[in-house]
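> sequence and predicted structure, then a few things I'm wondering about:
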Amino acid sequence: MRNPTGRQLRFGAELRKLRERAGLSATEAGQLLGIKQAQVSNMEAGRVGVSAERVRTIACHYDCSDKPLIQALSDMTSQRTRGWWEQYRELLPSALLDLAELEYHAQSLRGATTARIPGLLQTREYALEIFRQAVTELSPPDIEHRVSFRVKRQAILFREDNPTPYEAIIHEAALRMKVGGPTVARAQLQHLLDMSDRDHVTLRSITFDVGAYPGSGQSLYYAHGPVPQLDTVHLDQSHGLVFLDAEAQLHKYRTLFERIEAVALDPDKTRDLIHNVMRDL
């Protein structure tokens, strides 16, 4: 694999973590596994496929007894099919494709935003206006690619079987921002209300009255994997998308989300707030 996907890179990184926890060098690991050091490096870089049987062999030689983690990694070896996002491979940054792949496989998702409605809950018209206002001006075809990509990402919330559970915490500032004008803003708010009626979508808000709170200066996105070690944090930075998966980072953002949730309105009061904002338009 010359260009491994984000998921393949993550799988390889987890193999490297297992080796490092065992205190083994790549050369020592190769000797235990009966392969060359270069093959160990290629597996850890996501450049070659690894079977479920090989994962279990690796875990045995690395003295890993975490059965849920071993099973989760074994399951990843059978999920190599590239999804719908591959049709955008030459059209959009690869990090966006990695984001769609991450969302597709996530057990559940949660996010917190201050200035915008989360991408998974945006209407097409709202997303169109967001991309029109990009700092780096986009051509009409580029805008259309990004809008259609964003809309297709939302399919995980509409699957008939096992739609992805999603919790979104949206600051009142994002609710009141008239992106695209009153008509677009009103339709966006109604869409939030409609989505909040779905059992697997939890919508909460933070009001202006709360003031400063932990994490208020950034948008946060947390993807839960089949086991906590395979969780991922996604940050949308001005210079591009960032994915974090170190144990300390995951712990930090899990704690941060708990503190954000502590100051957020419950779902019913959030719906009341949205209705009030709609009346003010």
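The structure has been received and is ready for your questions.
> okay, CA-based contacts and neighbour counts for the rest of this
Fine.
> looking at this, Ala223 is in a strand?
Yes. Membership of Ala223 in a strand is supported by DSSP: H, G, I helix; E, B strand; the rest coil.
> roughly how far apart are the closest residue to it other than its chain neighbours and Ser205?
Leaving aside its chain neighbours, Ala223 sits nearest to Leu109 (4.7 Å; criterion: Cα to Cα, 6 or more residues apart in numbering). Using Cα to Cα, to the nearest Å, Leu109 is found at 16 Å from Ser205.
> between these two, tell me which one has more neighbours.
Between Leu109 and Ser205, Ser205 has the larger neighbour count (other Cα atoms under 10 Å), namely 28 against 20.
> elements contacting whichever strand or helix holds the more buried one?
Following DSSP states H and E, one finds Ser205 within strand 201-206. Counting contacts by 3 or more Cα pairs under 8 Å, 6 or more residues apart in numbering; DSSP states H and E, strand 201-206 is packed against strand 166-171, helix 182-196, helix 267-280.
> the longest one vs helix 267-280, what angle?
Helix 182-196 and helix 267-280 are oriented at 160 degrees to each other (axes from the mean of the first three to the mean of the last three Cα atoms, to 10 degrees).
> show me what counts as buried in helix 182-196.
184-190, 192-193, 195-196 (16 or more other Cα atoms under 10 Å).
> next one: stretch 263-277
Neighbour counts over stretch 263-277 (16+ other Cα under 10 Å) mark 263-267, 270-271, 273-274, 277 as buried.
> ok, second structure coming up, stack it against the first:
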Amino acid sequence: MTSADEPTRLPRRQLGRFLREAREGQGLSLERVSHLMELSKTALHRIETGGVKKPRIRDVQRLCELYELTSSDIDRAVELTKQAQVASWYTAFGGLYSDTTFNMYVGLAAAARQLIAYHEIVLGLVQTADYARATISAFYHDRDAEEIDRRVEFRLRRQTIITRKADPVKLELLLHESALHRVVGGPRVMATQLHHLAEVSKLPNVSLRIHPFTAGCSWGVLHGPFVLLDFGIDSKGRQVEPPLIYFEGNGKPDLYLEHADDIRRYHEMASAIRRTALDETHTRDLLRRVARSYVT
């Protein structure tokens, strides 16, 4: 559990994963790197698993150089190291992590075993190309077409975590009915998007349910979108990583909560939404019915 005076674990876990993947990418063993770095194997393992509360920038830089990483990747690793030393009950990231080449949420979602998401527009992981282009173009309205294309391509590539055949991420999407009526990109874009949702919902690892207007406010408040990330358990029944709650910043720094009380509260909130959501069959019926209304 992360207390107010304890450095948050999130950036050091991400730093550890980043360094471990870089080491494995070079085909180097823990034993070989510990010898070259003059660090014990245990110390290196603790860095890679986020067990070092305040990793040293010097050690991280040396590891990055050993793995022949680019200067920009070294800068990112150093920034994570600095973030790991910040005492806070939450972690807010922006700027650096808005870069599509190193987006923290993308890495977290890909590493998760299950995502439980409540959204009021269509979640990026299940957007069509045209819907994605409309939302990205509106947000990055001052960027050129080439950058918009690159961001759309990146978003679509991310979707493979739920569509891949080998060990896909489990996705439970609780989508507010307003997302069906908020016109993004025009009627035809919406019709295609809603038909796409109906098809995606048939995947064995995907559960999609609409939270209708008639359900009101589940907790008596408008709580806004959130994503719960669960990383599963290992062969010994231990958590691979503690679960997280993610809130997209929408122009402000993204926010991550990792305190056990916050995790419990948002699981309860998801349960409250789930209890008043349409079942999967009625959800598909509604999606197709609204889709038809856009093209008639």
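Great, that's in hand. Just so you know, these numbers come straight off a predicted model, no measurement behind them.
> give me the secondary structure label for Leu250 of structure 1.
Quick answer, by three-state DSSP: Leu250 of structure 1 is helix.
> before we move on, back to that, of the helices and strands packed on strand 201-206 of structure 1, which is nearest Tyr221 of structure 1?
For Tyr221 of structure 1, the closest of those is strand 166-171, at 9.1 Å, according to Cα to Cα.
> what range in structure 2 matches the closest one?
Aligning strand 166-171 of structure 1 against structure 2 (TM-score structural alignment) gives residues 171-176.
> and for the matching stretch, what's in contact with it?
114-122, 162, 205-213, 273-274, 277 (Cα atoms under 8 Å, 6 or more residues apart in numbering).
> now with 6 Å, please.
With contacts defined as Cα atoms under 6 Å, 6 or more residues apart in numbering, stretch 171-176 of structure 2 is touched by 114-120, 206-211.
> Tyr246 of structure 2: which of the residues you listed is nearest?
Checking these against Tyr246 of structure 2 by Cα to Cα gives Ala117 as the nearest, at 9.3 Å.
> residue in structure 1 matching the closest one?
Aligned partner of Ala117 of structure 2 by TM-score structural alignment: Gly111.
> skipping adjacent residues, who's closest to its match in space?
In this structure, Gly111 of structure 1 finds its nearest non-sequential neighbour in Tyr221, 4.2 Å apart by Cα to Cα, 6+ apart.
> what is the aligned counterpart of the one you found in structure 2?
Residue pairing (TM-score structural alignment): Tyr221 of structure 1 is matched to Val227 of structure 2.
> can you list the buried residues in stretch 143-155 of structure 1?
Applying a neighbour-count criterion of 16+ other Cα under 10 Å, the buried positions in stretch 143-155 of structure 1 are 143, 146-147, 149-151, 153-154.
> whereabouts in structure 2 does that stretch align?
Using TM-score structural alignment, the partner range for stretch 143-155 of structure 1 is residues 148-160.
> burial of Glu261 of structure 1, as a residue count?
When neighbours are counted by other Cα under 10 Å, Glu261 of structure 1 registers 17.
> quick one: what helix or strand has the counterpart of it in structure 2 in it?
Aligning on TM-score structural alignment places Glu261 of structure 1 opposite Arg274 in structure 2. For Arg274 of structure 2, the host element (DSSP H and E) is helix 260-275.
> in that helix, what's buried?
Buried residues in helix 260-275 of structure 2, counting neighbours by 16+ other Cα under 10 Å, are found at 263, 266, 269-270, 273-274.
> for those residues, which one is nearest Tyr67 of structure 2?
Taking Cα to Cα as the measure, Tyr67 of structure 2 lies nearest Ile263 of the buried residues of helix 260-275 of structure 2, at 35.6 Å.
> for Ile116 of structure 2, see how far away the closest one is.
Taking Cα to Cα, one finds Ile263 of structure 2 at 12 Å from Ile116 of structure 2.
> and if you look at Thr81 of structure 2?
29 Å.
> assign the closest residue in space to Arg89 of structure 1 that isn't next to it in sequence to helix, strand or coil.
Residue nearest to Arg89 of structure 1 in three dimensions, not counting chain neighbours: Leu97, with 7.3 Å by Cα to Cα, 6+ apart. Classification of Leu97 of structure 1 using three-state DSSP returns helix.
> map Leu97 of structure 1 onto structure 2.
Counting by TM-score structural alignment, Leu97 of structure 1 corresponds to Asn103 in structure 2.
> number of residues surrounding its match?
Look at Asn103 of structure 2: counted by other Cα under 10 Å, it has 15 neighbours.
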